[in-house]
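[1] Sequence first, predicted model second:
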Amino acid sequence: MTATAVHPTESTQPTSRAGELTDEGSTLRHAIALAKRSLIKTWRTPEALVDVTLQPVIFILMFTYIFGGAIAGGSQHEYLQFLLPGVLGQTVAMAGIALGVNLNTDIEKGVFDRFRSLPISRSAPLVGAVLADVVRYLILFVMCLGTGLIVGFHVGTNPLAVLAALGISVAFALCFCWISVWVGMIARTSGAVQGIMFLLVLPLSFVSNAFVPTATMPSWLAQVADVNPISHLVGTVRGLMVGGPVASNLLWTLGWMAVLLLVFVPLALRAYRRRA
């Protein structure tokens, strides 16, 4: 009785093993499946949507009726035309904070240990979480624009330009949120993630053209605001929704999106592999 020889060319490895040996198509399918999981989780805890529903409404009403008269020389309607794209830019950046907090919480609860035991790509949980955030950003845009229209905002362009503003806002948010993903991987607690991200997002939001023209700032601060990625996003959205130049700000925004992806996606994936 002779033993059957195993030739070196024949693979004895399983076709899928805890995230290894998966192609790009499989990674995308795994990410979409995990995105559905995140959406189901959000559906069951609707209070998790406060930052993309009530928060933009509060910001628009508060800035318009409390600060609008003083900033715009008494014309709250004129300030609303300037303000709404700025609130959208700020809240888009702030909405990504929840992503890092949730990922950090899942790691602490051992959820990612279970993911690691499954035959899925190692990057699928992170990519899936980011894809699920698209729904949050769409809700945020609708709430901002809907509230603005109710209190007197006037679209100065056309529906196609508004859709373009939606597209660039969501695309920028999906790039910017990788900062939160990275912080969620390196911070020890979910509270630390929130604190670190607020320290980053708030200065970026206010040292920009979101709430006041940069020309009113000291010259050194205006130079910082003029290269701020949120300033360029707000400038793009403002031009698309209210009217005005778009090309320069759009190119800057696309450039910042590329930088964010090139820098923070590898950092987030490396930190995820080390921790999870």
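    The structure has been received and is ready for your questions.

[2] going forward, measure contacts and count neighbours with C-alpha atoms only.
    Will do.

[3] what's in contact with stretch 100-115?
    125, 180-185, 187-191, 193-194, 276 (Cα atoms under 8 Å, 6 or more residues apart in numbering).

[4] Could you report the neighbour count for Val227?
    13 (other Cα atoms under 10 Å).

[5] Please apply the same query to Ser117.
    By other Cα under 10 Å, neighbour count at Ser117 equals 11.

[6] again, but for Thr45
    10.

[7] any idea how far it lies from Ile139?
    15 Å (Cα to Cα, to the nearest Å).

[8] What's the ChimeraX syntax to select whichever of the contacts of stretch 100-115 are buried?
    This is the ChimeraX syntax for the buried subset of the contacts of stretch 100-115, where burial follows 16 or more other Cα atoms under 10 Å:
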select :125,180,181,182,183,184,185,187,190,193,194
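
[9] Which of the contacts of stretch 100-115 fall within strands?
    Among these, no member is found in strands (DSSP state E).

[10] Of all pairs in the contacts of stretch 100-115, which one is the farthest apart?
    Pro125 and Gly191 (21.0 Å; Cα to Cα).

[11] Tell me the secondary structure of the residue most central in space within the chain, please.
    By Cα atoms, centre = their mean, the chain has its centre lying nearest to Ala173, at 3.1 Å. Per DSSP: H, G, I helix; E, B strand; the rest coil, the secondary structure class of Ala173 is helix.

[12] Skipping adjacent residues, who's closest to it in space?
    Val92 (5.8 Å; Cα to Cα, 6 or more residues apart in numbering).

[13] do the same with Arg238
    Nearest to Arg238 is Pro85, by Cα to Cα, 6+ apart, at 5.4 Å.

[14] What is the neighbour count of that neighbour?
    30.

[15] Who are the packing partners of the strand or helix carrying the residue nearest to Ala173?
    Using DSSP states H and E, Val92 sits in helix 76-95. With contacts defined as 3 or more Cα pairs under 8 Å, 6 or more residues apart in numbering; DSSP states H and E, helix 76-95 has these neighbours: helix 50-62, helix 68-71, helix 124-151, helix 159-186, helix 190-206, helix 229-241.

[16] One more to weigh against that first structure:
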Amino acid sequence: MTTGGADLVRMPGAGRLPADTATVTGRNLRRLVRVPTLIAFATAQPVMFVLLFTYAWGGAIHPPGVTTYIDYALPGIWVLAIAFGASQTGVAIADDLTTGMIDRFRALPMARAAVLAGRVTADAVRNLFVLVLMTGVAYAIGFRFHAGPAAALTAIGLALAVGVAFSWIFALLGLLVRDPESAGIGGLLAVIPLIFTSSTFVPVATFPGWLQAFAKVNPITVTVDALRALCLGGPTSAYVWHALAWIGVLLAVAIPAAVIRYRPAVGRQRPA
């Protein structure tokens, strides 16, 4: 038998990580398909974001360098929808903790990290669906990619990477709070200030001077600016590398912290 962290690096757990992750991913995706309300909310909310922000604010906000507001806003709306959706990662992890599902996973001969990785992977699949849906709706109301198909695919890939980082952060939150309602509220409280103090909807230059200093280093601003550059065209390399650096830092912190927290969290679910 292995104990502590050894089962994360010894066979069979570590060797089975890809297969176990795929199994847990399939379980989470099947649950999504079998619960109609989850599909409804996963589709309705992003579409509402695209339509409401475009038609409610598009006539009042005229960022420099763009003809239509939807061209400017869609990259930010992508991040908004992904961030809000990622909060459900924490809710799902906390729910599995409280219902004893993770206790069942722990009793199986499987890689421990697969439970978290499977949840994050399933959410990445959902995010891809959401991104495609939002882009289709945006195209119908005037959005266009101006930098070609390669840049467009890179933008989608970068947005998915942002979603993975958010999902790991909220998985850690779910393990910390251990309550689905608290995880959902905590996730939104973390996202809303970052979104609205970034370049998501308006240029940072329109903020008060004291807020601009924070907005310019806000990881949401860095990411949205990179996505916007890929969508609108122009210089992109510096923006993309800065965004990837932020994503790398967030993953480097969140993944080990979540895996470390996962073990004592599930341990407390079992009787002594």
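    That came through fine. Source: prediction; values computed, not measured.

[17] Provide the TM-score value for the superposition.
    Once superposed, the chains reach a TM-score of 0.90 (TM-score structural alignment, normalised by the length of the second structure), with 260 aligned residues with a Cα RMSD of 2.0 Å.

[18] Identify the spatial nearest neighbour of the counterpart of Leu250 of the first structure in the second structure, chain neighbours not counted.
    Mapped onto the second structure by TM-score structural alignment, Leu250 of the first structure lines up with Val240. In this structure, Val240 of the second structure finds its nearest non-sequential neighbour in Ala226, 5.0 Å apart by Cα to Cα, 6+ apart.

[19] Return the residue of the first structure aligned against that neighbour.
    Per TM-score structural alignment, Ala226 of the second structure is aligned with Thr236.

[20] cool, Val91 of the second structure as well?
    Per TM-score structural alignment, Val91 of the second structure is aligned with Val101.

[21] ditto for Ala171 of the second structure
    Matched to the first structure by TM-score structural alignment, Ala171 of the second structure sits across from Val181.

[22] Spatially nearest residue to its match (excluding sequence neighbours)?
    Nearest non-adjacent residue to Val181 of the first structure, counting by Cα to Cα, 6+ apart: Gly100, 4.6 Å away.

[23] Determine the number of other residues adjacent to the one you found.
    28.

[24] That one: which element?
    helix 97-109.

[25] The helix or strand just after that helix corresponds to what range in the second structure?
    For helix 97-109 of the first structure, the succeeding helix or strand toward the C-terminus, using DSSP H and E, is helix 111-116. Per TM-score structural alignment, the counterpart of helix 111-116 of the first structure in the second structure is residues 101-106.

[26] How far does that stretch sit from its chain's centre?
    24 Å (Cα atoms, centre = their mean, to the nearest Å).

[27] Now do the buried residues in that stretch.
    Across stretch 101-106 of the second structure, burial judged by 16+ other Cα under 10 Å covers Ile102, Asp103, Phe105, Arg106.

[28] What's the average distance for that stretch when superposed on the first structure?
    The superposed stretch 101-106 of the second structure is, by mean Cα distance after the TM-score superposition for the first structure, a mean 0.6 Å from where its aligned residues fall in the first structure.

[29] Could you check how many residues crowd around the counterpart of Ala60 of the second structure in the first structure?
    Counting by TM-score structural alignment, Ala60 of the second structure corresponds to Ala70 in the first structure. Residues near Ala70 of the first structure, counting by other Cα under 10 Å, number 13.

[30] And for Phe82 of the first structure?
    Residues near Phe82 of the first structure, counting by other Cα under 10 Å: 24.

[31] just to revisit the earlier point, now the residue nearest to Val240 of the second structure: how far from Ala159 of the second structure?
    10 Å.

[32] same deal with Leu227 of the second structure?
    For Leu227 of the second structure, the distance to Ala159 of the second structure - Cα to Cα - is 7 Å.

[33] Compare the two (neighbour count), which wins?
    Neighbours per residue, other Cα under 10 Å: of Leu227 of the second structure and Ala159, the larger number sits with Leu227, 30 against 24.

[34] what sits against the more buried one?
    Applying Cα under 8 Å, 6+ apart, the residues contacting Leu227 of the second structure are Pro75, Ala155, Leu158, Ala159, Val240.

[35] Then Leu17 of the second structure?
    Leu17 of the second structure neighbours (Cα under 8 Å, 6+ apart): Met110, Ala111, Ala113, Ala114.

[36] buried subset of these?
    For these, a neighbour count by 16+ other Cα under 10 Å gives the buried set as Met110, Ala111, Ala113, Ala114.

[37] which ones are touching the last one?
    I take that to be Ala114 of the second structure. So Ala114 of the second structure contacts Leu17, Pro18, Asp20, Thr21, Val24 (Cα under 8 Å, 6+ apart).

[38] In the second structure, what residue corresponds to Val263 of the first structure?
    Aligned partner of Val263 of the first structure by TM-score structural alignment: Val253.
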